[in-house]
Structure formats: C-alpha cells, structure tokens
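need a structure here:
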Amino acid sequence: MAASTARIDVHQHIVPPRWRDALDDRGLDSGGWPVPAWSTADAIAMMDRQNIATGVLSVTSPGVHLGDDAEARALARAVNEYGAEQVKDHPSRIGCFASVPLPDVDGALEEATYALDVLGADGVVLMSNTHGRYLGDPDFEPLWAELDRRSAVVFVHPAQPPMPLLAGTPAPLVDYVFDTTRSAVNMVLAGVLSRHRDVKVVLSHGGGFLPYAAYRFSVLTSTAVEPGRDGDELLRDLKRFFFDTALASGPSALPSLLAFAEPGHILYGSDWPFAPEEAGSRFNHYLDTAPGIDPGQAHAIGRGSAEALFPRLAGLG
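Predicted coordinates:
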C-alpha cells in the first residue's frame, strides 16, 4: 500500500466498550441504527482492503452526553482514553477525534483541553445537536472560542434531530443529512464561523444538502429573513466548511459538492462500520470513476487535504 495514494479516512468510527455498555444500559442506539461490532483488527483489515492508510476515528451519535453531566464527563474521559490507546498502538493507521460532553460547556472545555494537550487527540467531534441544542447556541461560545484559539479541527457528526423518527426510517437514512445541514446553517447565521476564523469545521456526508442549497440559504436570508444582511458574506462563511465524502460521492451529489467546496476542502470518508463495507465500496467506485476529477484533485480528496489539516498524518501509511 503506497503512502502516496492510500486514503486518509476522516469519517470512521470507533465503538469503545464503555460507550456501547452505556447505550445498552439505557436501551439506546444511533437514531434507530444498531451499533455494529468493532475491533482494531477489523478496522485495520477493512482499511487494507479499501486502500485506506489511516482512519481518524470518532464516537458517533448520540455522543457521550446521555442525560447527566457527571456521567457524561466520565464517559467522555473513558472513550477518549480508549481512543488514545488505539492511536498509541497504531500511530500510522489510527487517529482520533475527542468526544466532549456538550451541552455541559464547562465539562466540554475541560475535556477538550485534556484530550488535545494530554492525549494528543487530532481534533474534537461535536454532534450536530445535543438534546435539541444546536452548535450556534450562544451558550456554546466559550467552547468555540477555545477551539478557535487552538486552530483546532472540529468534526461535526449528525445526530437525530429533536423530532420523532419517520416510521420505519432510521435517522441515519434521512434525518442525519437534514440535521447536518440544519446545524451548519445555524452556525453560520449565529456568526460562529465569522467570529472564529482559525477553527476548521468538517461537515459529515458532504455537508448534507448544504452545497446544493447554499445559494438558497444566502439569498433568502439577505432578502427575506434578515433584509440587509450581506448575502455574499454568508456565502463566504458557508464556504469555510470542509466536507467529507462519506456516502456522499454518488453521481448526483458529488457534482454539487465539487461545484461548491473551496479547493482543498473535500476529504475522504467511509462511515465504517456504521455504513457497511459494501456501501463504502460502492461509494468508492463512484468517487474513483467520477468524471472531471483530475489526478491532483483526486489526490487532494483522497489524502492531500487531510494531510494539510492533520500534519501528524502527512507521509504516514
């Protein structure tokens, strides 16, 4: 496997035993989606089959805050230390985003500091909403300020939106792409990205439908929702996001993503193991055979852009 071509997967998941047990104890899952089996060996074997050099792992929805602040702090610490052990044992194959216990802001600040400074986490993962509170919530400003001060990479993973599931339709099928979009627009309208210019925010699944509808959001906001607000400035903030390709490189979605994203802002993602390897293989085929992508752009999507965000991973694999 050549380091020059093997992908860096920024959307790959870890299932720490402590987190699985916490969900099982409460009868929870990931938005109606079962929690799959996971092991380091299985993850590395999948990466070898799929030409992935390194997976940057994260805990998925519902995250680590399951209702109680103290329990959430303890769970965040446990999953982050578990992830750090995987990185320590396989530094060239595994990276890790740290979980933080939002909406407990003080707990989130404490855990982000510990994970980034002591554990050496590659960034922080935030759910698109936590108990119905979105990432533009003014109470979350101290966390954004600290992450911006550190020029941190923040991976936004979707969560079940605060509404009932559509009958027979688990949240990852439809609601997750909606909630990613909802959270991203909320962040921009609340000024999170305009205030914090050094934080790098990666949106899952191609940003939901944000690339497709970005001009709708900017034009309607500036003409109807908040007349007089600068629509071009809103569009610039929307373009500050990074996007991963997990389940988002299909023939109808990828052209919109390529048309909207800034150069260097598209990163490879698989969503394994919550998305089965068969699904990942299909979307890899869509990505590898997409028309109009030159070799330089393909390299950037596959690993070059991730190397710029995560210098530790440059040249590894």
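
contacts and neighbour counts: CA atoms only from here.
Fine.

Which residues are in contact with G136?
Residues counted as contacts of G136 (CA atoms under 8 Å, 6 or more residues apart in numbering) are 183, 186-192.

Can I get the buried ones among the residues you listed as something I can paste into ChimeraX?
To isolate the buried ones among those in ChimeraX, judged by 16 or more other CA atoms under 10 Å, type:
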select :183,186,187,188,189,192
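
is it true that L166 lies in a strand?
No. L166: not assigned to a strand; according to DSSP: H, G, I helix; E, B strand; the rest coil it is coil.

Okay, and Q86 sits in which element?
helix 69-89 (DSSP states H and E).

which helices and strands sit right next to that helix?
Helix 69-89 sits against helix 17-26, strand 94-99, helix 105-117, with contacts defined as 3 or more CA pairs under 8 Å, 6 or more residues apart in numbering; DSSP states H and E.

and this one, so I can compare the two:
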Amino acid sequence: MRIRRRWLKPFQIDSASFATSALPYVNESITEVEYATKTLGAVGVALTSNHEGKYLGNPDFAPFFAQMEAMNAIVFVHPAIPLLAEVGGIFLLASPTVYLPVSAIIIFTGIHSTVFMCKGLFEFFFETGKQMVLIWSMSGFDDMQVARTFIDLALSGTLQNLTNINYIVPHVGGSLPSIIDRSIAGRSDDDNAAIMEAFHTRCWWDSAGVTYAHQIGGLLAYNISPSFLLYGSDFPWVPASVLDLAFDAIATSPFLDDIQKQAMRSENVKRLFAGKIQF
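Okay, the predicted model is just below:
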C-alpha cells in the first residue's frame, strides 16, 4: 500500500485504499495498520481467511482485533488457500479436491503478471467462513474459506464481543449460510443472539462471483437486510466472461427488487464508509 500511495501521489489520483497487515505477526501488524490509516489515509483493513494457518479467531490475534475495535475499523476478509498445522517447518495445503479446476495465483511484476496454478479449488468456498492468505482464486474455492473464518470468529467470541468492528464478507458469505445453524447449535441463547446480531448489523456482504442466481437466497433466509448487501466484482481475478455472468445474475435475481439492487450497487457502500470516503 505504501508503494501504491506514493506512486499515485504525483498523478493527483484520489482513491481509497485498505491497509494490509503483517499477520501472523501481531505487533508489527498493529504498527503497519496504524501507519496506513493515520499517515496514508487507509479507510479499512484487508485480511485473509488464514495467516500461515492461523484463522482469524485464533487467540494469538486477540490483541490485533482489540486494536481494530479501538479504531472502529472496517475489516475486509478475503479467502485464501487453507493450510494445515505446520509440520516440521512446512505448511501443508488442505486441498483434497484435486480433481476440480485449479485456481490461479497471479503475481504482478510491474505491468506484467505471472500465473501459477494450485490444486483444490473447491476448498475456497469454505475458507471465507474461516480466514485467508495472499493467494486468490478464480472460482468457487473462495466460499469455503469465507465460511471457515467467520465461524471461527463467531466461536471464538471475536465477532460478537468486539462490537465496533464492521466486516465486509466476500461472495455473500460463501458457504457460510448453510452451516450457521449447525455451527452455533448448543451455545447459550444469549451468545447465539449476539452472533446473529453481528451478522445482521455489522457484516456487509459483497456480491463477488455468480452469487445472485441462487446463493443469495440462502443468506437472505437468515433475515439479513438487503441494505447490508454490497456490489463486488472480484476483478481482476476473474475473466470478463464471469463478470458478465455475475452482473446478469444480479440484474435478473428474484431475491431483490429494483430499488434494493440499485442500493446494493451504490447507496449501501456510501452508508458503510460515511465519514471515511468522500463520494
């Protein structure tokens, strides 16, 4: 982010940016996020679903999230490759579904890019429910990672106990809606109510991917207000053909009316970033 802001400054381009962290290094991450927000003007913080195998609800990250709470932070979470515990100094990829299409890791160098391929695309669907790293997918692998990290945040208490943090959840939660009820069953009524309150009032759900054909219906079944839905494209990680499919799915979705669709594309994000971005 530092390089980007400095590169854009001579061109007088005014664009909003998110701070990135140095997690799993907590103290360094707090320092970097504070610098990015106070000095570079970052309007939010971008995390991945897991950082070197540690998901966001990990107790080691408690001081970091305490600082996010103090900052009233907007935290964007994106899925990443799921990792097993470190074994002999090596992280093992938890990607058993090797027969599915591969995901793409795009490394930018100047104006050029190099694409590397990795296995286990399907796993990304669950990782949003837990955490993320710095590897981005072109397909459904995202959704599992989304689900894993947000269930992790809820079961650890981070989600519901730190009430000043707003979260942007990609891919309208990925596979999260399908596992919420079973994941929180058996907890106290008060805790379950607090978890659902967080999902209803402090989670903002972006549309990245072809999520409005059917998937959005599962999220709205939890009485999530359409006023907390945001537009997300996943560009440049997905090809233009997929962007067209995703946009068409929104336009024809039976789950929202035209006013709600227009608010999802513009008004909702203005409300989230009120006072942080000049629209």
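
quick revisit: for F243 of structure 1, which of the helices and strands packed on helix 69-89 of structure 1 is the nearest?
strand 94-99 (15.6 Å; CA to CA).

tell me which residues in the closest one are buried?
Applying 16+ other CA under 10 Å to strand 94-99 of structure 1 flags 94-99 as buried.

nearest spatial neighbour of E262 of structure 1, skipping sequence neighbours?
Spatially, and ignoring its direct neighbours in sequence, E262 of structure 1 is nearest to K239 (6.4 Å; CA to CA, 6 or more residues apart in numbering).

Let me know whether that neighbour touches P263 as I believe.
No. Applying CA atoms under 8 Å, one finds K239 of structure 1 not in contact with P263, separated by 10.1 Å.

So for the two, which residue has more residues nearby?
K239 (17 against 13; other CA atoms under 10 Å).

Tell me the spacing between the aligned partner of T37 of structure 2 in structure 1 and A84 of structure 1.
Using TM-score structural alignment, the partner of T37 of structure 2 in structure 1 is L116. Distance, L116 of structure 1 to A84 of structure 1, using CA to CA, to the nearest Å: 10 Å.

next one: H90 of structure 1
Where A84 of structure 1 is concerned, H90 of structure 1 sits at a distance of 10 Å (CA to CA).

Repeat that for L257 of structure 1.
In terms of CA to CA, L257 of structure 1 sits 32 Å off from A84 of structure 1.

related to what we said a few turns ago, for the contacts of G136 of structure 1, give me JSON lines that also has distance to V154 of structure 1 and secondary structure.
Shown next, in JSON lines, are the contacts of G136 of structure 1 (distance: CA to CA, whole Å; DSSP: H, G, I helix; E, B strand; the rest coil):
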{"residue": "S183", "distance to V154 of structure 1": "13", "secondary structure": "helix"}
{"residue": "N186", "distance to V154 of structure 1": "16", "secondary structure": "helix"}
{"residue": "M187", "distance to V154 of structure 1": "13", "secondary structure": "helix"}
{"residue": "V188", "distance to V154 of structure 1": "15", "secondary structure": "helix"}
{"residue": "L189", "distance to V154 of structure 1": "18", "secondary structure": "helix"}
{"residue": "A190", "distance to V154 of structure 1": "17", "secondary structure": "coil"}
{"residue": "G191", "distance to V154 of structure 1": "16", "secondary structure": "coil"}
{"residue": "V192", "distance to V154 of structure 1": "13", "secondary structure": "helix"}
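
of all the contacts of G136 of structure 1, which two lie farthest apart?
S183 and G191 (12.4 Å).

Tell me the residue in structure 1 aligned with I81 of structure 2.
Match for I81 of structure 2 (TM-score structural alignment): Q160.

and that match, how many residues sit next to it?
By other CA under 10 Å, neighbour count at Q160 of structure 1 equals 28.

just F241 of structure 1 next, same as before
F241 of structure 1 - counted by other CA under 10 Å - has 20 other residues nearby.

Which neighbouring residues are in contact with it, exactly?
F241 of structure 1 touches 200-203, 261, 265, counting by CA under 8 Å, 6+ apart.
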